[in-house]
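Colleague: Turn this into a model:
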Amino acid sequence: MSDAVFDRIRSEINANPVMLYMKGDAMFPQCGFSARVVQILSHMKVPFQTANVLEDAGLRDGIKAFSNWPTIPQLYVKGELVGGCDIVTEMYQSGELESLLAEHGVVPASASASASA
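Modeller: Below you'll find the predicted structure:
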């Protein structure tokens, strides 16, 4: 796997507190699993960035090698892999995802806006 791809991934997950590698983008997810994770994050009003693995075969293969995780989507919070659709869904339903985000200082967009006002 190319160092350039790993460098790009490291850079993206370090620059964005919540980073989602997915098929498609937040506006137009191109698989049901990616759409589900976007739906959960959007419902929680969590600000996040996405990278579309369908636009870059190197990234699609690279993210799997980088994380040693075989499937897309992959959600990272503060540089750590949280998991894919099933794990994110289970964590959301149990309240664990909200706790994880709070522990890492990731607050919903509406809460951060009112906190800074």
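
Colleague: Could you use CA atoms for every contact and neighbour count after this?
Modeller: Fine.

Colleague: Ile63: neighbouring residues, count only.
Modeller: 24 (other CA atoms under 10 Å).

Colleague: Please generate a structure for the following sequence too, so the two can be compared:
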Amino acid sequence: MQEHIAATGKVPPGNESGNTTRNKVVAFIKGSRTAPLCGFSQRVVSILESQGVDYESVDVLYEDYTFGLRETLKKYSNWPSFPQIFVNGELMGGCDILTSKHEKGELAGFFKQ
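Modeller: Okay, here's the model as predicted:
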């Protein structure tokens, strides 16, 4: 992998599904769950925490560890922006979709599936 990164400047494709299934709920956000770096990521973290969701967060801005992940994940999910929330390996959507489901009271059962 390091050779591929050195040669191309990007994370090699092929492990996207592994990244999205590391936990039942995975939130790809800007920053960390303790220090989100944008308002949308802050909102996602706030909603997930308020629902008591056991989730893993991945900081897409931490290029030392996730070099090229943002662009690779955008292509994989066909979703142009972050945050991106995956549930059971499937893209749920971003901040707007999560917020809408939260406001409609649809999340309580959604994460228990």
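
Colleague: centroid residue for structure 2?
Modeller: Central residue of structure 2 (CA atoms, centre = their mean): Phe28, 1.9 Å from the mean position.

Colleague: That one reaches Tyr62, doesn't it?
Modeller: No - in this structure Phe28 of structure 2 lies outside contact range of Tyr62 using CA atoms under 8 Å: 11.2 Å.

Colleague: Now which residue in structure 1 aligns to the residue nearest to the centre of structure 2?
Modeller: In structure 1, the residue matched to Phe28 of structure 2 (TM-score structural alignment) is Tyr21.

Colleague: Tell me the secondary structure at its match.
Modeller: Classification of Tyr21 of structure 1 by DSSP: H, G, I helix; E, B strand; the rest coil places it in strand.

Colleague: Give the full set of residues in contact with it.
Modeller: Shown in contact with Tyr21 of structure 1 (CA atoms under 8 Å, 6 or more residues apart in numbering): Thr50, Ala51, Asn52, Val53, Ile63, Ile72, Pro73, Gln74, Leu75.

Colleague: The counterpart of the second one in structure 2: what secondary structure?
Modeller: To tie it back to what came earlier, the one meant is Ala51 of structure 1. Ala51 of structure 1 maps onto Val58 in structure 2 when the alignment is built from TM-score structural alignment. Secondary structure, three-state DSSP: Val58 of structure 2 is strand.

Colleague: which one's the longest helix in structure 2?
Modeller: Using DSSP state H, we find that the single longest helix of structure 2 is helix 39-50.

Colleague: And that one against structure 1, how far off on average?
Modeller: Comparison of helix 39-50 of structure 2 with structure 1 after fitting gives an average deviation of 0.3 Å (mean CA distance after the TM-score superposition for structure 1).

Colleague: got the contact list for that helix?
Modeller: With CA under 8 Å, 6+ apart, helix 39-50 of structure 2 has contacts from Ile29, Lys30, Gly31, Arg33, Pro36, Tyr55, Phe82, Pro83, Cys95, Leu98, Thr99, His102.

Colleague: Tell me how far the closest residue to the fourth one other than its chain neighbours lies from Ile85 of structure 2.
Modeller: Spelled out, that is Arg33 of structure 2. Closest residue to Arg33 of structure 2 apart from its sequence neighbours, by CA to CA, 6 or more residues apart in numbering: Val45 at 6.0 Å. For Val45 of structure 2, the distance to Ile85 of structure 2 (CA to CA, to the nearest Å) stands at 10 Å.

Colleague: Cheers, nothing more for now.
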